[in-house]
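Asks: build me a model:
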Amino acid sequence: MKWVGLTGGIATGKSTVAKILRDLGLPVVDADYLSREVTRPGAKGYEEIVKHFGPGVLLEDGEINRARLGEIIFQNEDKRRILEGLLHPLIQERRAQERRNLEHKNCELAFYDVPLLFEKKLESEFDATVLVYSRIEEQKLRLKERDGLSDEQIEARLAAQLPIDEKLKLADYIILNHGNIADLKMNVQSVVKELQN
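Replies: Here you go, the predicted model:
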């Protein structure tokens, strides 16, 4: 099975690309989903978050308040590193399980959708890497419109990731996301075709 790391900067359209891949019948394992899975109430990641960040990061129903936790970690580099150190081993274990499941099903091509692929130096775990690329101005506009973030919040989130132009140099394949959805679908199909050869 060809195991492909799919990444992009925040608000580059990675989730849209993952949906297009799924619509093409290709399996996509989502790191964010695995993160939510290991941090649901009762899971080990949940317990670790409450232990290190306190009950102030919980909603009234006991779920993790992701918005509050995000505020904390994007304003404090040390706390972000602590959170990543707690969750990444748990997510890595789940990722390996998902990969084994797909290999058992004899999949020929599968993707792992992971925002911090290059930041966490995960390239060696994949047969290829694909970057969803948008210009920084487009990222900022999407973050403002989609998430209603302030300029300061946008800069903090962008600073937590490797600059998109640096990721561009590291990726094996690039999916450009500058135009409309039809152009994006064509770009995705083109990269899939290359990966299948």
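Asks: for the rest of this, base every contact and every neighbour count on C-alpha atoms.
Replies: Noted.
Asks: quick one: the strands in the protein?
Replies: 2-8, 28-30, 109-113, 128-133, 173-176 (DSSP state E).
Asks: can you lay out those strands as a markdown table showing distance to residue 98 and mean neighbour count?
Replies: What follows is the strands of the chain, written out as a markdown table (distance: least, CA to CA, whole Å; neighbours: other CA atoms under 10 Å):
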| stretch | distance to residue 98 | mean neighbour count |
| --- | --- | --- |
| strand 2-8 | 11 | 24 |
| strand 28-30 | 7 | 20 |
| strand 109-113 | 9 | 22 |
| strand 128-133 | 17 | 24 |
| strand 173-176 | 23 | 20 |
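Asks: Throw those strands into a markdown table and include distance to residue 90, thanks.
Replies: Formatted as a markdown table, the strands of the chain follow (distance: least, CA to CA, whole Å):
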| stretch | distance to residue 90 |
| --- | --- |
| strand 2-8 | 18 |
| strand 28-30 | 14 |
| strand 109-113 | 16 |
| strand 128-133 | 22 |
| strand 173-176 | 28 |
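Asks: would you do the same for the sequence below? I want to compare the two.
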Amino acid sequence: MLRIGLTGGIGSGKSTVAGLLAERGAVVVDADRIAREVVEPGTPGLAAIVDAFGESVLAADGSLDRPALASVVFTDPAARARLDAIVHPLVRERSVQLIAAASPDAVLVNDVPLLVETGQAGTYDLVLVVQADLETRLARLVERGTSREDAHARIAAQATDEERRAAADVVLDNSGTLEQLAEQVDRFWQEHVEPARG
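Replies: This next block holds a predicted model:
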């Protein structure tokens, strides 16, 4: 099994790269998707978040009110650390289950937004970093409904581009078009994945 750690700052286009890799046959384990799954209504994860932050982080339907929680944790490092201590172990546990279910000869892509921040780079055969210039990332986040101020705060809360590049085996630049990104993914697959698979 070839294990690839895929990461990039918020708004860099990491999910797009994960999709392109899946089209080429990779098994993608998406930490963001799992992070949403482990805090769905009725889960121990959501109960722990409510215990830590109060009912104000719940929406009217009993689900997690992500913007309300984000407004607390992205401006308070101690609050973010409390949230991470709840969610990260649950995400790791579920990831282990999904990885165990993959074929032994799979190309396994772990899509991990905080791969560098959590010190996981050394656990992969290859670390693939997606980057895009700051203005492109901000525009993407604003397009998704995030205020420019919140977008800046979220970017500032993550590792820097330099820190991610230092952990990377390969860096993809997603400041251009989807076609340009797809060409880079093709090149990565041909130069790194196919030789590793023998």
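Asks: out of the strands of the first structure, which comes closest to residue 74 of the first structure?
Replies: Among the strands of the first structure, the nearest to residue 74 of the first structure by CA to CA is strand 2-8 (18.1 Å).
Asks: what's that closest one aligned against in the second structure?
Replies: Mapping strand 2-8 of the first structure onto the second structure (TM-score structural alignment) gives residues 2-8.
Asks: how much does the matching stretch stray from the first structure?
Replies: Mean deviation of stretch 2-8 of the second structure from its aligned counterpart in the first structure after superposition (mean CA distance after the TM-score superposition for the first structure): 0.6 Å.
Asks: mind listing what's buried along the longest helix seen in the first structure?
Replies: The residue-count maximum for a helix in the first structure (DSSP state H) belongs to helix 77-104. By neighbour count with 16 or more other CA atoms under 10 Å, helix 77-104 of the first structure contains the buried residues 79-80, 83, 86-88, 90-91, 94-95, 98-99, 102-103.
Asks: run the chain-centre distance for it.
Replies: Taking CA atoms, centre = their mean, to the nearest Å, the mean C-alpha location of helix 77-104 of the first structure is offset from the chain mean by 12 Å.
Asks: can you map out the helices along the second structure?
Replies: Using DSSP H, helices in the second structure cover 14-23, 31-37, 44-53, 66-73, 77-101, 134-143, 148-156, 161-167, 178-188, 194-197.
Asks: need these in JSON lines (columns: distance to residue 111 of the second structure).
Replies: Shown next, in JSON lines, are these (distance: least, CA to CA, whole Å):
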{"stretch": "helix 14-23", "distance to residue 111 of the second structure": "7"}
{"stretch": "helix 31-37", "distance to residue 111 of the second structure": "6"}
{"stretch": "helix 44-53", "distance to residue 111 of the second structure": "20"}
{"stretch": "helix 66-73", "distance to residue 111 of the second structure": "20"}
{"stretch": "helix 77-101", "distance to residue 111 of the second structure": "10"}
{"stretch": "helix 134-143", "distance to residue 111 of the second structure": "18"}
{"stretch": "helix 148-156", "distance to residue 111 of the second structure": "17"}
{"stretch": "helix 161-167", "distance to residue 111 of the second structure": "14"}
{"stretch": "helix 178-188", "distance to residue 111 of the second structure": "15"}
{"stretch": "helix 194-197", "distance to residue 111 of the second structure": "19"}
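Asks: nearest to residue 112 of the second structure, of those?
Replies: helix 31-37 (5.3 Å).
Asks: follow-up on the earlier one: out of the helices of the second structure, nearest to residue 117 of the second structure?
Replies: helix 161-167 (8.8 Å).
Asks: residue range in the first structure corresponding to the closest one, please.
Replies: Aligned by TM-score structural alignment, helix 161-167 of the second structure corresponds to residues 164-170 of the first structure.
Asks: contact partners of the matching stretch?
Replies: 8-9, 118, 131, 133-136, 174 (CA atoms under 8 Å, 6 or more residues apart in numbering).
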